[in-house]
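Engineer: Generate a structure from the sequence data that follows.
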Amino acid sequence: MNAAEKTDEYDLIVLGGGPVGENVADRAVQGGLTAIIVESELVGGECSYWACMPSKALLRSAQALRAAQHVGGSSQAVTGKLDVRAVFDRRDSFTSNWSDDGQVKWLDSAGIDLARGHGRITGEREVTVTDADGAERVLKARHAVAISTGSDAVIPPIEGLREATPWTSREATSAEELPESLAIIGGGVVAVEMATAYTALGSKVTVIARSGLLGGMEPFAGERVAAGLKELGVDVRTGVGTTSVHRGANGVTITLDGGEEITATEVIAATGRSPRSGDIGLDVVGLEPGRWIETDDTLRVPGSDWLYAVGDVNGRVLLTHQGKYQARAAGDVIVARAQGEDVDDAPWGRHVATADQAAVPQVTFSIPEVGSVGLTEAQAVKAGIAVKAVDYDLGWVAGASLYEDGFEGQARLVVDTDRDVVVGATFVGPEVAELVHAATVAIVGEVPIARLWHAVPSYPTISEIWLRLLEGYGRDSA
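Structural biologist: The predicted model follows:
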């Protein structure tokens, strides 16, 4: 669409040009609607420039080196260390050097318009965009507005922390210089991944995690990752909090509960996320700015039949792949409602995000890796499900011992014994990420255990763990 054809009226207006917003708009356009994305930063969003892609690029070089060092024959050939500048340069290539030219070209090829600037809801089906020069443009939506503005890193209310200008995930994934030492406050995925990456690159890393590592996952996941970090040389402090932070001429000083002090070149705040919803006009529709935006399972905001919230900003699941999953459902249901078609909003229907509650897969790219999907044993019990948890040492699987000398890992399958279907799975060990999707399919498909016996894993691969877990559950139980 050339400049002369630009319009201020669209079927769909999307606030936020990250992967979620792009997918909502794309599905709508594929369904025959017109759409425009409003974005104040880089098209492609957090994932492309400050999260998924740069963080995994930083981690991959260390993973590849470690893999070579743990196989006899190749380990003797590996004599050097990571080239920090080469790792950073490879990371930069995956962010397109923080240029969104390619993403903008994709929008154009997909038939999606772009408005650069900050968007606010200023009326029913109305968004006002303010560009960098202060000029305003009013957009009207014939059918829907979708909020896909994402989330921001939380700076916890620790004395002096904000004044110490801590790194968040953004600075950690885009740094161009390696800090001599690094303190990380938090024990979640960002904390353990950045601890893994930076210690591999050569920083002296300390992790301060009051509640331990990877809370919300199976307990053995956090325990094994803590052990892995310590083996790498990370100073892991759990069960202790941070009292204050002070930045001086030579770095930061972190005071712990009890008075002990830790000094570091930089400090990362990795204690969670908050919705990016504070200045987008939520008050116009009767919602409180700065809060997670509640939706129904079709991602529509109750009380406004034209308003949707998709991705991180709704607080359902803060993962890029789940946001894109929501976006596909939201884009399709916006089309259906615009065209007067039936809405498939039954569980597992085309227009709902059922998997957000039942089958969320996630990989933590630490050393060892953690791959999980569905419910933990504790979550299943809390939900009132009669469960049996089956554990197996991954190192006993032939494919694992071939893959890496001294392979160490653990797997757990959580089975609903009333229905004899898998409701959760967790894998911890080198390169276990590729095991997760099979478990996801089993959970989403509600495949009976009796049928899973006929899904024969190839030998000798790490996937043979499925056979061992089924044997642990017991053929007589199926």
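Engineer: can we go C-alpha only for contacts and neighbour counts from here?
Structural biologist: Noted.
Engineer: what about Arg162, how many neighbours?
Structural biologist: 15 (other Cα atoms under 10 Å).
Engineer: give me every residue that touches the closest residue to it other than its chain neighbours.
Structural biologist: Leaving aside its sequence neighbours, Arg162 sits nearest to Ile155 (Cα to Cα, 6 or more residues apart in numbering; 6.7 Å). Applying Cα atoms under 8 Å, 6 or more residues apart in numbering, we find Ile155 in contact with Leu161, Arg162, Ala269, Ala270, Thr271.
Engineer: Quickly find the element holding Ile155.
Structural biologist: In this structure, Ile155 is located outside every helix and strand according to DSSP states H and E.
Engineer: part of a helix, is Asp296?
Structural biologist: No - secondary structure of Asp296 (DSSP: H, G, I helix; E, B strand; the rest coil): coil, not part of a helix.
Engineer: center of this structure - which residue?
Structural biologist: Leu319 (3.2 Å; Cα atoms, centre = their mean).
Engineer: how many neighbours does the nearest residue to that one once chain neighbours are set aside have?
Structural biologist: Leaving aside its chain neighbours, Leu319 sits nearest to Asp312 (7.2 Å; criterion: Cα to Cα, 6+ apart). Neighbourhood size, Asp312 [other Cα under 10 Å]: 26.
Engineer: so Asp312 touches Leu318, yeah?
Structural biologist: Yes - applying Cα atoms under 8 Å, one finds Asp312 in contact with Leu318, separated by 4.8 Å.
Engineer: one more to put side by side:
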Amino acid sequence: MTEAVEYDVVVLGGGPVGENVVDRTRAAGLSTALVESELVGGECSYWACVPSKALLRPVLARVDARRVPGLAGAVGGPLDTAAVFAHRDYWTNDWNDDGQLDWLGSIGVHLYRGHGRLYGSRKVAVTSPEGEHHVLSARHAVVVCTGTRAVIPDVPGIAGARPWTSREATSAREVPGRLLIVGGSVVAAEMATAWQGLGSQVTVLARDSGLLPRMEPFAGELVAEALREAGAVVRTGVSVEAVVREGSTGPVRVVLQGGETLEGDELLMATGRAPRTEDIGLETVGLKPGDWIAVDDSCRVPGHDWLYAVGDVNHRALLTHQGKYQARITGAVIAARAAGSGELDTSRWGAHVATADTEALPQAVFTDPEAAAVGLTLAEAGRAGYRVRAVDYDLGRVSGAGLYADGYRGRARMVVDLDREVLLGVTFVGPGAAELVHAATIAVAGEVPIARLWHAVPSFPTVSEIWLRLLEAYRG
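Structural biologist: Predicted structure coming up:
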């Protein structure tokens, strides 16, 4: 190894979370190095959030347009898949990160390309693709932002079947004739929506009793109903026992529990995520390789006053926007400690704690219909010991929804803490519902009393009138 190069902060992992950490620490005047083995911008920019939404947007726009009188007849044909793929490629910059590198240079961050590993206390060793070795030493903090990878379950025949993960599903350049999707959570539901809309015959095989199991049950029910109406097959409560691929390019077959066999041209395994910690040197600081990294509410690793783990890798909230939120919190924590500014603000909603991870976590799922939620579900609130009431309303009965689309179908729920009369959680399912969730996030994070929400008047005729209807239903 070469002699260590010293920085104030060394960040291991250059996805959106790592980018936000370096942005915040540089803004605080700290010298910062970033280590990345793949593309700067990470999973979200190249294989997840960005390309998936580029594929989904034309599918959802066409679905919405077909529900608008006077427009429906003009959008009856198939999508131009070449144009959709070209638009996706534009947003991923053809899987080139030059723009990200320009930004890093503009804020004075030193990038080390290569595989980084912890190298004992406050050090990271980097091996470049050319075989060069560097040791980076951190005066104040090392921040692990290595994210997650797709989990492919160890079922017989899976290796030879060459299944897709989310990476292949978002970067494919041809529409498979038949696509089998194993899984029922967000990746499965979104990719089923995208590829069915692009012309594939999709079959979803979910082990759970419904889709989107971490949301209110009606969310998965409405999404499954729409997928079936679009021509997809959705089966729940099923397990895959084996997989067989014929030759190098032949069809793939999955064998279900009980012996039934299904055939497709491609197989997407959307069966969860695991931390990318198996080869980052955790053992050199007394942690177990391959594990999620436990942290406190400031994202610092207990027992290591210099080590932080931010984003998916700490398993607090596997969402890009939430990892970026953690990064902003962590950047502020590192800057405050480096400046020796005294006590941190660790009060419940203080500047140095990631409270929203547990109390106001928002998510949007870009299916048809869209599903968006923040905070606790009714079941979660009950398990947490709150005295609650759920208020439900048919979203299609709101005037703005009927104007948005003929036959608008959706549902909304707010979960009310009866002792404080504030919202613990809100869920919206319906076309365009993702644009409703931030108002709910403000209400939940701000613990806005229902008596005050009554004075937040929604504009007519928008779908946001759902707020008035929910509050009326609560008041009786």
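Engineer: distance between the strand ranked longest in the first structure and the chain's centre?
Structural biologist: For the first structure, the longest strand by residue count, based on DSSP state E, is strand 136-147. Counting by Cα atoms, centre = their mean, to the nearest Å, strand 136-147 of the first structure is centred 28 Å from the centre of its parent chain.
Engineer: What span of the second structure is that strand aligned with?
Structural biologist: Using TM-score structural alignment, strand 136-147 of the first structure lines up with residues 133-144 of the second structure.
Engineer: what's the average distance of that stretch to the first structure?
Structural biologist: Superposed on the first structure, stretch 133-144 of the second structure shows a mean distance of 0.4 Å to its aligned residues (mean Cα distance after the TM-score superposition for the first structure).
Engineer: what comes into contact with the one helix or strand Gly102 of the first structure maps to?
Structural biologist: Using DSSP H and E, Gly102 of the first structure sits in helix 101-110. For helix 101-110 of the first structure, the external contacting residues (Cα under 8 Å, 6+ apart) are Met1, Glu22, Asp26, Val29, Val43, Gly44, Asp113, Leu114.
Engineer: count of residues packed around the equivalent of Lys382 of the first structure over in the second structure?
Structural biologist: Correspondence of Lys382 of the first structure to the second structure, assessed by TM-score structural alignment: Arg383. Using other Cα under 10 Å, the number of residues around Arg383 of the second structure comes to 9.
Engineer: what does Leu42 of the first structure give?
Structural biologist: Quick note: Leu42 of the first structure (other Cα under 10 Å) scores 19 neighbours.
Engineer: And the equivalent of Leu30 of the second structure over in the first structure, how far from Ile185 of the first structure?
Structural biologist: In the first structure, the residue equivalent to Leu30 of the second structure is Leu33, according to TM-score structural alignment. Distance, Leu33 of the first structure to Ile185 of the first structure, by Cα to Cα, to the nearest Å: 45 Å.
Engineer: between those two, who's got more neighbours?
Structural biologist: Ranked by neighbour count (other Cα under 10 Å), Leu33 of the first structure and Ile185 place Ile185 first, with 24 against 21.
Engineer: And the residue mapped onto the more buried one from the second structure, how far from Leu198 of the second structure?
Structural biologist: Using TM-score structural alignment, the partner of Ile185 of the first structure in the second structure is Val182. Distance, Val182 of the second structure to Leu198 of the second structure, using Cα to Cα: 19 Å.
Engineer: Then Phe85 of the second structure?
Structural biologist: Taking Cα to Cα, one finds Phe85 of the second structure at 10 Å from Leu198 of the second structure.
Engineer: wait, doesn't the match of Ile185 of the first structure sit right on Gly272?
Structural biologist: No - Val182 of the second structure is not in contact with Gly272 according to Cα under 8 Å; the separation is 10.4 Å.
Engineer: Check the second structure for its longest helix and report it.
Structural biologist: Of all segments of type helix in the second structure, defined using DSSP state H, the longest is helix 320-339.
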